[in-house]
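**Q** Starting from these lines, generate the structure:
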Amino acid sequence: MKQEFWTPAGLSKQEALLALAHKRQQQIPAGYRGIGDYHSGAYECDYVSPYTKSAHNLDADIMFILQDWSSDAFLRLPINEQVVELGYTPELPTNKNLIALLNAHFGVSLSDTFGTNLFPFIKPGNLSATIPARELKHAALEYAIPQIMLISPKLVICFGVSVYNAIRRGLGVSPVRRLADAIESPMTISGIRVWAQSHPGGLGRAGRNQGGVDRVTRDWSLMARSLNA
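**A** Predicted coordinates for the structure are as follows:
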């Protein structure tokens, strides 16, 4: 790798993650809001993403990266105490499917893994609103790749081609065009395998399984075999 990534000096993993959280709190890009801007800071946390509250094994073999944590429209709703506690919404199909896939293919729960979001700020609009590729690349450089280096898992799962391409761009590697290409093109960062998978939400699974072919199970089985090889 040619890039120089932020690396802590003399800090434990927990201290380094807290430093990244403080950076995220202080460096909110124009046009976005911070996690602490809602409900008197109830959703704020000591991680880059609140999702890490439930997936915070600092010595995990498996790390996963979802695109972004929430949206302005969602966080303006009445406070969700379950999200405050867990850092995610258990009833969302994305989270149900993610938990099921981790258990089925690796025999692990969320608490056995390290999970985060690539883009750690709050986008305007609803949960399906898009984020420009340049913003995702910047977030990869400033937050996602440093977390990968800190945790140093065996495997990093990037959900969606946009997340995978942001990591590639952050590393100075050309992006791939399609999700299928991303899934077939895992890469290695300092001995860490980085693998793309379809988004675990309903639309992501349906898109990957077009034509009634269960490609998601095949994709995850291949990834699991590779990790255990």
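
**Q** CA only for contacts and neighbour counts going forward, please
**A** Noted.

**Q** tell me the contacts of residue 157?
**A** Residue 157 makes contacts with 62, 63, 64, 65, 194, 195, 196, 197, as judged by C-alpha atoms under 8 Å, 6 or more residues apart in numbering.

**Q** change it to 10 Å
**A** By C-alpha atoms under 10 Å, 6 or more residues apart in numbering, the residues touching residue 157 are 62-66, 115, 163-164, 186, 193-198, 223.

**Q** Highest neighbour count among the residues you listed?
**A** Highest neighbour count within these: residue 164, with 31 neighbours (other C-alpha atoms under 10 Å).

**Q** ok, the nearest residue to that residue once chain neighbours are set aside to residue 40 distance?
**A** Spatial nearest neighbour of residue 164, chain neighbours left out: residue 158 (5.4 Å); criterion: C-alpha to C-alpha, 6 or more residues apart in numbering. According to C-alpha to C-alpha, to the nearest Å, residue 158 stands 31 Å off from residue 40.

**Q** between the two, who's got more neighbours?
**A** Taking other C-alpha under 10 Å, residue 158 and residue 40 do not tie; residue 158 has more neighbours (27 against 8).

**Q** The more buried one contacts residue 68, doesn't it?
**A** No - counting by C-alpha atoms under 10 Å, residue 158 stays clear of residue 68, with 11.8 Å between them.

**Q** Quick check: buried residues in stretch 36-43?
**A** Of all the residues in stretch 36-43, those buried under the rule 16 or more other C-alpha atoms under 10 Å are 37, 38, 42, 43.

**Q** I have a second one here; can you model it like the first so I can compare?
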Amino acid sequence: MSKRRRIAELARARRLDCLPPHRGFAEFHGGIYDQHDYVVPWTISAHRVNSPVMIIGQDWNSADNLGGPTNQEQADLGQIPWLPSNINLQARLRHHFGMAFHDTYATDLFVFAKPGRMTARIPFDHLRYCAERYAVPQIEILRPRIAVCLGVSTYNAIRAHLKRPRVKLRDALQEFEPVVIGKTNLVVVPHTGAWGNQIANAGEYWDRAAALL
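**A** Sure thing, here's the model as predicted:
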């Protein structure tokens, strides 16, 4: 079975899944945000199944945000390209990997719309649940050279599923060997949002990831 078909099957499994109090993407505006065979809508803009680079964000959207007026750009692209976090991510990819966002495969760890605003926290057990059912299976299907976690919560959720202890972001640079899933190196970089972009040595994390390509 092809990679695309296996990802589509995983997307169908996600649509049948539920994890209260979170909601499915199809529950908003007649399902306008969930019309593709991807595990999360972010993949619409970055779906190279044979890319050496997978990008794993923490979560795609919140119920308050999706419940507002329909955003056609977000429905069409799976993202809002001009948001600072996306601009910063694109800049990091160009500078450190020599790649555009659309040259990668992008997904999110958490595959539901969390209640509240985009800044709402997600229980760690729920992140781990999605790591086991969706993030790690995507890595195993696509087999990229590196899977880059945006933020330490995403990284730790996958580590927890793999029976690895949690780490602090500042300690991740001191790991002698990356976590490996099959032949994929799992690495962490600071989130490209406002907080992560202020970390003085953020580029070191990206350089470390690039060295594994």
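
**Q** what's the TM-score for these two chains?
**A** Aligned and superposed, the two chains score 0.95 in TM-score terms (TM-score structural alignment, normalised by the length of structure 2); 210 aligned residues with a C-alpha RMSD of 1.1 Å.

**Q** before we move on, back to that, now, which of the contacts of residue 157 of structure 1 lie within helices?
**A** Mapping the contacts of residue 157 of structure 1 onto helices (DSSP state H) picks out 163, 164, 223.

**Q** so where in structure 1 does stretch 114-133 of structure 2 end up aligned?
**A** For stretch 114-133 of structure 2, the aligned range in structure 1 is residues 123-142, judged by TM-score structural alignment.

**Q** how long is the matching stretch end to end?
**A** Where stretch 123-142 of structure 1 begins and where it ends lie 17 Å apart, using C-alpha to C-alpha.

**Q** quick one: buried residues of it?
**A** Buried residues in stretch 123-142 of structure 1, defined by neighbour count with 16+ other C-alpha under 10 Å: 123, 124, 127, 136, 137, 138, 139, 140, 141, 142.

**Q** ok so, going back, okay, and the common contacts of residue 158 and residue 68 of structure 1?
**A** Counting by C-alpha under 10 Å, 6+ apart, the residues touching both residue 158 of structure 1 and residue 68 are 117, 118.

**Q** Sitting in strands, which of the buried residues of stretch 123-142 of structure 1 do you find?
**A** Applying DSSP state E to these, no entry is found in strands.

**Q** Looking at those, which one is closest to residue 97 of structure 1?
**A** Closest to residue 97 of structure 1 out of the buried residues of stretch 123-142 of structure 1 is residue 127 (17.4 Å), distances taken as C-alpha to C-alpha.

**Q** Relative to residue 71 of structure 1, how far out is that closest one?
**A** Distance from residue 127 of structure 1 to residue 71 of structure 1, counting by C-alpha to C-alpha: 5 Å.

**Q** Could you do residue 161 of structure 1 as well?
**A** Here residue 161 of structure 1 is placed at a distance of 20 Å from residue 71 of structure 1 (C-alpha to C-alpha).

**Q** I figured residue 111 of structure 2 hits residue 23, correct?
**A** Yes - with contacts counted by C-alpha under 10 Å, residue 111 of structure 2 reaches residue 23, the gap being 9.3 Å.

**Q** Neighbour count: the two, which is higher?
**A** Taking neighbours as other C-alpha under 10 Å, residue 111 of structure 2 and residue 23 compare with residue 111 leading, 32 against 18.

**Q** Tell me who's in contact with the more buried one.
**A** By C-alpha under 10 Å, 6+ apart, the contact set of residue 111 of structure 2 is 11, 14-15, 17-19, 22-25, 39-41, 58-61, 126-127, 129-131, 133-135.

**Q** hmm, which of those residues are the buried ones?
**A** Buried among the contacts of residue 111 of structure 2 (16+ other C-alpha under 10 Å): 11, 14-15, 22-25, 39-41, 58-61, 126-127, 129-131, 133-135.

**Q** Relative to residue 11 of structure 1, how far out is the most centrally placed residue in structure 1?
**A** The C-alpha lying nearest the average C-alpha coordinate of structure 1 belongs to residue 65 (C-alpha atoms, centre = their mean; 1.8 Å). Distance, residue 65 of structure 1 to residue 11 of structure 1, by C-alpha to C-alpha: 23 Å.

**Q** what about the residue nearest to the centre of structure 1, distance to residue 100 of structure 1?
**A** Applying C-alpha to C-alpha to residue 65 of structure 1 and residue 100 of structure 1 gives a distance of 16 Å.

**Q** And residue 85 of structure 1, by the same measure?
**A** For residue 85 of structure 1, the distance to residue 100 of structure 1 equals 21 Å [C-alpha to C-alpha].

**Q** same deal with residue 28 of structure 1?
**A** 33 Å.

**Q** likewise residue 208 of structure 1?
**A** Distance, residue 208 of structure 1 to residue 100 of structure 1, using C-alpha to C-alpha: 17 Å.

**Q** As a check, name the ranges of all strands in structure 2.
**A** For structure 2, strands defined by DSSP E occupy the ranges 53-59, 105-110, 146-150, 179-181, 184-189.

**Q** Of all the ones you listed, which one comes closest to residue 6 of structure 2?
**A** strand 105-110 (14.5 Å).

**Q** Could you list every helix and strand that the closest one packs against?
**A** Applying 3 or more C-alpha pairs under 10 Å, 6 or more residues apart in numbering; DSSP states H and E, we find strand 105-110 of structure 2 packed against strand 53-59, helix 124-130, helix 136-142, strand 146-150, helix 152-161.

**Q** Swap in 8 Å and give it another go.
**A** Strand 105-110 of structure 2 is packed against strand 53-59, helix 124-130, with contacts defined by 3 or more C-alpha pairs under 8 Å, 6 or more residues apart in numbering; DSSP states H and E.
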